[in-house]
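Participant: Fold the following.
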Amino acid sequence: MIYAIRRLDAKDAASFRDVRLEAFKTHPEAFGSSYDELVSKPVSHFEEWLTDMVAYGAFVDDQLLAIGAYFRERGLKMAHRAYVISMYCAPQLRGQGAAQEIIEQLADHARSKGIIQLHLGVGATSIAAKKSYEKAGFKTYGVEPRSLFVNEKYIDEELMVRLLDEAPKGKKE
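Facilitator: Below you'll find the model as predicted:
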């Protein structure tokens, strides 16, 4: 499948909202917010979100099918760090490399802003997502027990980091 990756902005808010709602509905265990919290938010909420954060998306025939974003720590002592959030790839685009390309775009952008490490959290039972992050150079450094409570179950979250001043396994940056 042929797709194009580009940075998202406020004009992508409606599509971004739709993809986020799909993600939250189909994988509630993967996100800190819930579908019920998100569905009532107006498109203007997502316009602000895309203005304040760095987000990339994968498009197939002008349809947004994969997303990822990061936000930077604001304090002077932690401004070298950013958090990857809102990663999601629609089923029809999985296995095509779009998520990996989005992560690389996020890493390149972060690096250009002086950020030297990306952090993220992934559900400890989300094996496919963990493998994808490991392939992108992330390493687990801890576990937050009972991070989320979804569908009457606690979910531990693995905390992962990618050091942008070190090349991922098998790559030279």
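Participant: rest of the way, CA atoms for contacts and neighbours
Facilitator: Noted.
Participant: Could you pull out the helices in this protein for me?
Facilitator: Along the chain, the segments classed as helices by DSSP state H run 13-26, 35-39, 43-52, 98-112, 127-135.
Participant: Same list (the ones you listed) but as CSV, adding mean neighbour count.
Facilitator: Below are those laid out as CSV (neighbours: other C-alpha atoms under 10 Å):
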stretch, mean neighbour count
helix 13-26, 19
helix 35-39, 13
helix 43-52, 16
helix 98-112, 19
helix 127-135, 15
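Participant: Would you do the same for the sequence below? I want to compare the two.
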Amino acid sequence: MIKQLDVSDATVYWDLRLEGFKTNPKAFANTYEEAIKRENPIDTAKKQLSSKSSYTFGAFINGELMGSATLMLSQYKKMAHKGDILGMYVSPKARKAGVGKKLVEAVIVQGKKCGLEQLRLMVVSDNEAAKAFYKTFGFETYGIEKNAIKYEGEYFDEDLMVLFI
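Facilitator: Presented below is the predicted three-dimensional model:
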């Protein structure tokens, strides 16, 4: 089941985020080590989940949150036609079950409801599976940010991808 997360989901959402930081460390700007040191992380999650400028969707299987994705709207009038997909993550326990597809579909539907014309995202360039996944929705790479992430002394490029909706 896919639903828009709200403040009542803050704890399970934060737990899933921590899992993502630990499981796929180079996929996120945050690190697990930084995240666990954060003061009041549940309050931060509640703030995000109640924000008027973002929509976070969660995928539940048997009552357990197994994936999430956030649509972030622009705060600037001149960029209000664009939104960003952030924090996309599916637990290894739920991969290959269509969870990611349903999350991206929910984000696309919400983007259209918000009047967006394009959705953008960033994916580590060597993550061929993720890039192929996004291409199934029509996302195209429009650029590469060299050395976008530096993790444990190693640099990773990111593909900048867009979907015109």
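Participant: where does the TM-score land?
Facilitator: After superposition, the two chains reach a TM-score (TM-score structural alignment, normalised by the length of structure 2) of 0.94; 161 aligned residues with a C-alpha RMSD of 0.9 Å.
Participant: residues contacting the spatially most central residue of structure 1?
Facilitator: Residue closest to the mean C-alpha point of structure 1, counted by C-alpha atoms, centre = their mean, is Met87 at 2.8 Å. The contact partners of Met87 of structure 1, by C-alpha atoms under 8 Å, 6 or more residues apart in numbering, come to 66-69, 99.
Participant: What does Glu154 of structure 2 correspond to in structure 1?
Facilitator: The alignment partner of Glu154 of structure 2 in structure 1, by TM-score structural alignment, is Lys153.
Participant: Just give me the neighbour total for that match.
Facilitator: By the criterion of other C-alpha atoms under 10 Å, Lys153 of structure 1 has 10 neighbours.
Participant: cool, Lys113 of structure 1 as well?
Facilitator: 12.
Participant: separation between it and Ala107 of structure 1?
Facilitator: Distance of Lys113 of structure 1 to Ala107 of structure 1, computed by C-alpha to C-alpha, to the nearest Å: 10 Å.
Participant: Asp18 of structure 1 now?
Facilitator: Computed with C-alpha to C-alpha, the distance linking Asp18 of structure 1 and Ala107 of structure 1 is 25 Å.
Participant: can you tell me which residues contact the nearest residue to Lys130 of structure 1 once chain neighbours are set aside?
Facilitator: For Lys130 of structure 1, ignoring the flanking residues on the chain, the nearest one in space by C-alpha to C-alpha, 6 or more residues apart in numbering is Val122 at 6.7 Å. By C-alpha under 8 Å, 6+ apart, Val122 of structure 1 lies in contact with 30, 129-130, 157-160.
Participant: Mind checking which of these land in strands?
Facilitator: Using DSSP state E, the members of the contacts of Val122 of structure 1 that fall in strands are 157-160.
Participant: Tell me the one of these nearest Gly95 of structure 1?
Facilitator: Ranked by distance to Gly95 of structure 1 (C-alpha to C-alpha), those are led by Met160 at 21.2 Å.
Participant: Next, count neighbours for that closest one.
Facilitator: 22.
Participant: Now it: closest residue in space that isn't a chain neighbour?
Facilitator: Closest residue to Met160 of structure 1 apart from its sequence neighbours, by C-alpha to C-alpha, 6+ apart: Thr140 at 4.2 Å.
Participant: what sits against that neighbour?
Facilitator: Going by C-alpha under 8 Å, 6+ apart, Thr140 of structure 1 touches 158-161.
Participant: Please tell me how far the residue of structure 1 positioned farthest from its centre sits from Ala124 of structure 1.
Facilitator: Each residue of structure 1 has a distance to the centre, and by C-alpha atoms, centre = their mean the biggest one is for Glu152: 24.7 Å. Per C-alpha to C-alpha, Glu152 of structure 1 is found 16 Å from Ala124 of structure 1.
Participant: OK, contacts around the closest residue to Phe137 of structure 2 other than its chain neighbours?
Facilitator: Leaving aside its chain neighbours, Phe137 of structure 2 sits nearest to Leu163 (7.8 Å; criterion: C-alpha to C-alpha, 6+ apart). Residues near Leu163 of structure 2 by C-alpha under 8 Å, 6+ apart: 118-120, 137-140.
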